[in-house]
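S.K.: Okay, predicted coordinates and the sequence, questions at the end:
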Amino acid sequence: MAERRMVSKTIMQTQKFLRLPLETQALYVHLVINSDDDGIVEAFPVVRMIGASEDSLGLLVIKQFIKPLNQDMVYFITDFNEQNKIRPDRHKPSIHRNLAIQQLGLEVDGSRLVEPGKVVLELTEEGQTVDGQVTDECPHSIGKYSIGKYSIGKYSIGKGSIDNIPYKEIIDYLNSKTGKKYRDNVQKNRSLIKARWSEGYRLEDFKQVIDNMVKDWSGTKYAKYLRPETLFGTKFDGYLNQGNVVNREKKTDERLGF
């Protein structure tokens, strides 16, 4: 297992992350540092080591920074592959890999464990990884590939890129749940999705918001608000963490400002 771990500003400087309590932020960093090469970590010793509360661990689960694999506090770090790229010849598969595949439906992409449909950074054509690790097939010197088309572009843009937002998949999912015909090429819909994406939310968050509010509003007078303008607006985080509502209409009135 690698002795070095990276944390990315694309994760750490999002509004979603910075809104977490400082203890929870620190716990996340320690979980990343102590994870194996598949982004899986046994959280119990980490929690004990830094004196963090299990509530902080639960908050990371709620915000989907980590996903639980079993009752023994083993977790998968959702954005591990966006922050750490490990050469195939150095990668040591996790002892919990099969558990992650069974519990979360993860897939093996080359040597890496990834979420279905999620693209992660690949090796460049000259054998160098985009994070600067050099394979035996690449000369250890600065050459024509260190600057230019291989430093950006298709080899350095992953699923989380602001230029690769799955507008169509999000809108199609909303339409499938509501029976509506919203279009992904409408600028207003795209700008709402892009705003939330820039805050660090990802496809799974959009689907969760849609699921939560369809469950809460379907069959009520609020069903008309199952639209991009409402769901993907500034109350997105509240909808994402929507729990069981005892008095549905009363609480919905409060959220919508009625």
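M.R.: Okay, I see it.
S.K.: For the rest of this, base every contact and every neighbour count on C-alpha atoms.
M.R.: OK.
S.K.: Tell me, how many residues neighbour V29?
M.R.: 14 (other CA atoms under 10 Å).
S.K.: could you say which helix or strand contains it?
M.R.: V29 belongs to helix 22-33 when assigned by DSSP states H and E.
S.K.: which parts of that helix are buried?
M.R.: T24, Q25, L27, Y28, H30, L31, V32, I33 (16 or more other CA atoms under 10 Å).
S.K.: A helix includes K67, no?
M.R.: No - K67: not assigned to a helix; according to DSSP: H, G, I helix; E, B strand; the rest coil it is strand.
S.K.: measure E42 to I66 for me?
M.R.: The gap separating E42 from I66 is 12 Å, by CA to CA, to the nearest Å.
S.K.: higher neighbour count, those two?
M.R.: I66 (25 against 18).
S.K.: Counting by contacts, list what the longest helix out of those in the chain packs against.
M.R.: The residue-count maximum for a helix in the chain (DSSP state H) belongs to helix 203-217. With contacts defined as 3 or more CA pairs under 8 Å, 6 or more residues apart in numbering; DSSP states H and E, helix 203-217 has these neighbours: helix 167-178, helix 228-231, helix 236-240.
S.K.: Compare the ones you listed and give me the one nearest D211.
M.R.: Closest to D211 of the helices and strands packed on helix 203-217 is helix 167-178 (CA to CA; 7.7 Å).
S.K.: Now do the shared contacts for E42 and I66.
M.R.: Y75 (CA atoms under 8 Å, 6 or more residues apart in numbering).
S.K.: Okay, one more to line up with it:
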Amino acid sequence: MTILTETYTLNNGVEIPKVGFGTWQIPNGQKAYDAVADALRAGYRHIDTAFAYGNEESVGAAIKDSGLARKDVFITSKLPAEVKDAKKVEGYFNQTIQNLGVDYLDLWLIHAPWPWNRIGDNHDKDNIAVWAEMVKLYKAGKIRAIGISNFNDHDIANLIANTDVVPAVDQIRYFAGFTQPKNTAAAEKAGMLVEAYSPLATGGLLDDPTITRIADKNNVSVAQLALRFCLQNGTLPLPKASSTAHIEANTNLDFEISDADMATLNALPQQPGNKTQH
């Protein structure tokens, strides 16, 4: 489990644990509370949520009840994708802080460059304005790092050309067979860390014959191989699980995929992937 205590260093010097625990699709209440509590007991120190998930209250309660110091848990949340009005940014930030029961965030992201019901629409000017408000909160010390999610190469270029604060991360859908090479390259060239959500393709990798063969060869599960693949590509996986067994299994990532097997995994045909965004 040593990987859970290892960190990447973001472009502003902040350290972020290399593996995060995702909470997408875990409903607010006992389920979210128990999942986060189990994750923290298993050694996770990086919890990822979002206003849109509707579970910030339970996530915050589990962190508070864990007995861990606030500084020892890295908390990420996200501004809703629908918020493209700069005047509303601070209000949503304050609500997230209240929901979580904390007085600062470690990382706050723009959830997407467009509203979910208008995927692909151009909101370049709106994103610049929203980002400027996030920068103010960051410079005021209310957030340790700020970033983006679901931004493609165009969206990244638009933002960078209009700010003096480069996003710390771009959180995108990323897994073996769907690594978004163009968008990943754009983010990394700009100095951002790529965070990999849905690193198991929402379960879609479990029956892949190539991945299964390599997992068997390494005597690990498909899930463990998929997460290790992300790490060896320099990205930060955000596995989600609700059962204690899966939460604990996903922490056992202290093995090495050979260069040959990594080459095979990286050469998998880029599939469309499940279009469900998070």
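M.R.: Structure received. Since the structure is predicted, the reported quantities are computational estimates derived from the model, not experimental observations.
S.K.: TM-score for the pair, please.
M.R.: Scored against TM-score structural alignment, normalised by the length of the first structure, the superposed chains reach a TM-score of 0.27; 119 aligned residues with a CA RMSD of 6.1 Å.
S.K.: just to revisit the earlier point, tell me the one of the buried residues of helix 22-33 of the first structure nearest E107 of the first structure?
M.R.: The closest of the buried residues of helix 22-33 of the first structure, once distances to E107 of the first structure are taken by CA to CA, is V32, at 19.9 Å.
S.K.: Wait, that closest one touches E82, no?
M.R.: No - when contacts are counted by CA atoms under 8 Å, V32 of the first structure is not listed as touching E82 (11.7 Å).
S.K.: Can you lay out the buried residues of helix 22-33 of the first structure as CSV showing distance to E204 of the first structure?
M.R.: CSV is the format used below for the buried residues of helix 22-33 of the first structure (distance: CA to CA, whole Å):
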residue, distance to E204 of the first structure
T24, 21
Q25, 21
L27, 22
Y28, 19
H30, 24
L31, 21
V32, 21
I33, 24
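S.K.: I'd like to know which of those residues is nearest to T252 of the first structure.
M.R.: When the buried residues of helix 22-33 of the first structure are compared against T252 of the first structure (criterion: CA to CA), the nearest one is T24, at 29.4 Å.
S.K.: Contacts only, for that closest one.
M.R.: A52, S56, L57, L59, L60.
S.K.: go with 10 Å
M.R.: By CA atoms under 10 Å, 6 or more residues apart in numbering, the residues touching T24 of the first structure are F17, L18, H30, A52, S53, E54, D55, S56, L57, G58, L59, L60.
S.K.: From those, keep the buried residues only.
M.R.: Neighbour counting over the contacts of T24 of the first structure (16+ other CA under 10 Å) leaves F17, H30, A52, S56, L57, L60 as the buried ones.
S.K.: what about A260 of the second structure, neighbour count?
M.R.: Neighbours of A260 of the second structure (other CA under 10 Å): 9.
S.K.: Buried ones in the one helix or strand it maps to, by neighbour count?
M.R.: Using DSSP H and E, A260 of the second structure maps to helix 259-266. Of all the residues in helix 259-266 of the second structure, those buried under the rule 16+ other CA under 10 Å are D261, M262, L265, N266.
S.K.: the inter-axis angle of the helix or strand hosting A223 of the second structure versus helix 259-266?
M.R.: A223 of the second structure belongs to helix 222-232 when assigned by DSSP H and E. Using axes from the mean of the first three to the mean of the last three CA atoms, to 10 degrees, the direction of helix 222-232 of the second structure lies 100 degrees away from that of helix 259-266.
S.K.: So which elements touch helix 222-232 of the second structure?
M.R.: Applying 3 or more CA pairs under 10 Å, 6 or more residues apart in numbering; DSSP states H and E, we find helix 222-232 of the second structure packed against strand 193-197, helix 209-217, strand 236-238, helix 244-249, helix 259-266.
S.K.: Buried deepest among these, which one?
M.R.: Compared across those, strand 236-238 shows the largest average neighbour count, a mean of 27 (mean count of other CA atoms under 10 Å).
S.K.: Report all helices and strands that it contacts.
M.R.: For strand 236-238 of the second structure, the packing partners by 3+ CA pairs under 10 Å, 6+ apart come out as strand 21-22, strand 46-48, strand 169-173, strand 193-197, helix 222-232.
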